[in-house]
Every structure is written in structure tokens, then in C-alpha cells.
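> okay, structure incoming, though there's no sequence with it:
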């Protein structure tokens, strides 16, 4: 099962690191405690839409960018976890021998 909060945390951390920002900088910009952001990035806490908007604003991201990236990652994980159907071989009925 794919956990949305884990994927969201991974995306937020990746975006923060790509921007060269520390948790402290994001915390100050979003006005959210550093510890709480850390828990979100580790997938331990759910982010409300208001909190997510604040985090995006602090990192100069749009909410749609983050949601799109999360959606793409979830789709990839779902595809990787999907069962692979195996072909079923159907044998032809055995010919009866008439003598």
C-alpha cells in the first residue's frame, strides 16, 4: 500500500534540498515548527492543506507543482505494486482414439 503522507514528505524534502534550503529556513518562512516539518518530511504526520500551502510558499513552489509530483510518484509506486497477470495456457482437449 502506498502511503500518501510518505510520498508527500519525500517530495517536500527533495524540493527543499534542491533549493538548498534548511529546515530552519523553511520553518521561518512557513511559520511552522522545525520539528513538525521534519515529521512531515519523514511521513510521520499528515499536512493540512493550509500547512502545505505555507510550506510551498516558503519554498517558492506552487501547490499544484507539489501535488502533481506527489501524484506522479504515487502512480509509479502503485504500478510497481500492481499484480502482474500471468498468461494462462489452455490445453486443447485430448483427441479420443477411435479404433
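It's in. On a predicted model such as this, the values are computed, not experimentally measured, just so you know.

> only C-alpha atoms from now on, for both contacts and neighbour counts.
Will do.

> element containing the most centrally placed residue in the chain?
Central residue of the chain (C-alpha atoms, centre = their mean): residue 7, 2.6 Å from the mean position. Here residue 7, judged by DSSP states H and E, is contained in helix 4-18.

> ok, and here's another one to check against it:
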């Protein structure tokens, strides 16, 4: 199972790092403590909708765009669950330790560390609105 707060944190961190901005710069602009923003990015804290909107505003992003990215990542993770089990997501069967799915702009790798711990890594392959990969930014 992938935690929503981790996917949201990854999306926010990816946007911040894509802009080459520090936690301090974004936390100041969003009027949130640096430590709390760091915990949100690491998926340790759940941000309220108001706080998410403030962070997105500080990043110059629309909340709807960030949530769409999160939704796409979650959908891929759910699809991966079926791939790693070979069964529909609701069927409890032993899983392979790692699987990867690519859906054009997003690559998702899911690693099952234990029955209660899953690590998700999502990578956006292209800059939004362009045909250029992130590596060439």
C-alpha cells in the first residue's frame, strides 16, 4: 500500500528541486516552518488543504496540477500492485520484492520491504508542457 502523504511529499519535493530552490526559500514564501515543510516532503506529516495551497502557491504551481500528478502516481502504484501479485489488488498473495511501470511521463518503482512497508519512487520523465526530459533541463 502506498501512502498518499508520501506521494504528495514526493511531488512537492520534485517541483521544488526542479526549480533549484531550497527548503528555506519555499518555507519562507509559504509561511510554514522549514522543519514542517521538510516533514511534509518526506511524507511524515499530512498537510491540510490550506497548507498545500500555500506551498503550491510558493512553488508557482496550481494545486490542481500537483494533485493530478499525485493522482497519476497513485493510479500507477495501484496498477503495479496487480503486476507484482499477478492478481487483482484485492487478492492477498505473495509479492515480488520490486516492480516498475512507465506511463509516458511518469515512471514508478515499487519495492515491498515487508508486509507493512512499501517504498514508492516516482520519476517524471519529461518536463510538464514540453517534450524535453528533466535530465536536459
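All right, it came through fine. The structure presented is a predicted model; accordingly, all values stated were derived computationally and were not measured.

> can you tell me the element the residue nearest to the residue nearest to the centre of structure 1 when sequence neighbours are not counted falls in?
The shortest distance from residue 7 of structure 1 to any non-neighbouring residue, by C-alpha to C-alpha, 6 or more residues apart in numbering, is to residue 70 (6.2 Å). Assigning secondary structure by DSSP H and E places residue 70 of structure 1 in helix 63-81.

> how about that helix: buried residues?
Buried residues in helix 63-81 of structure 1, counted by 16 or more other C-alpha atoms under 10 Å: 66, 70, 73, 74.

> quick one: it to structure 2 mean distance?
Taken against structure 2, helix 63-81 of structure 1 registers an average deviation of 0.5 Å after superposition, with mean C-alpha distance after the TM-score superposition for structure 1.

> which elements pack onto that helix?
With contacts defined as 3 or more C-alpha pairs under 8 Å, 6 or more residues apart in numbering; DSSP states H and E, the packing partners of helix 63-81 of structure 1 are helix 4-18, helix 49-58.

> distance between the first one and the chain's centre?
Its chain's average C-alpha position is 8 Å from that of helix 4-18 of structure 1, according to C-alpha atoms, centre = their mean, to the nearest Å.
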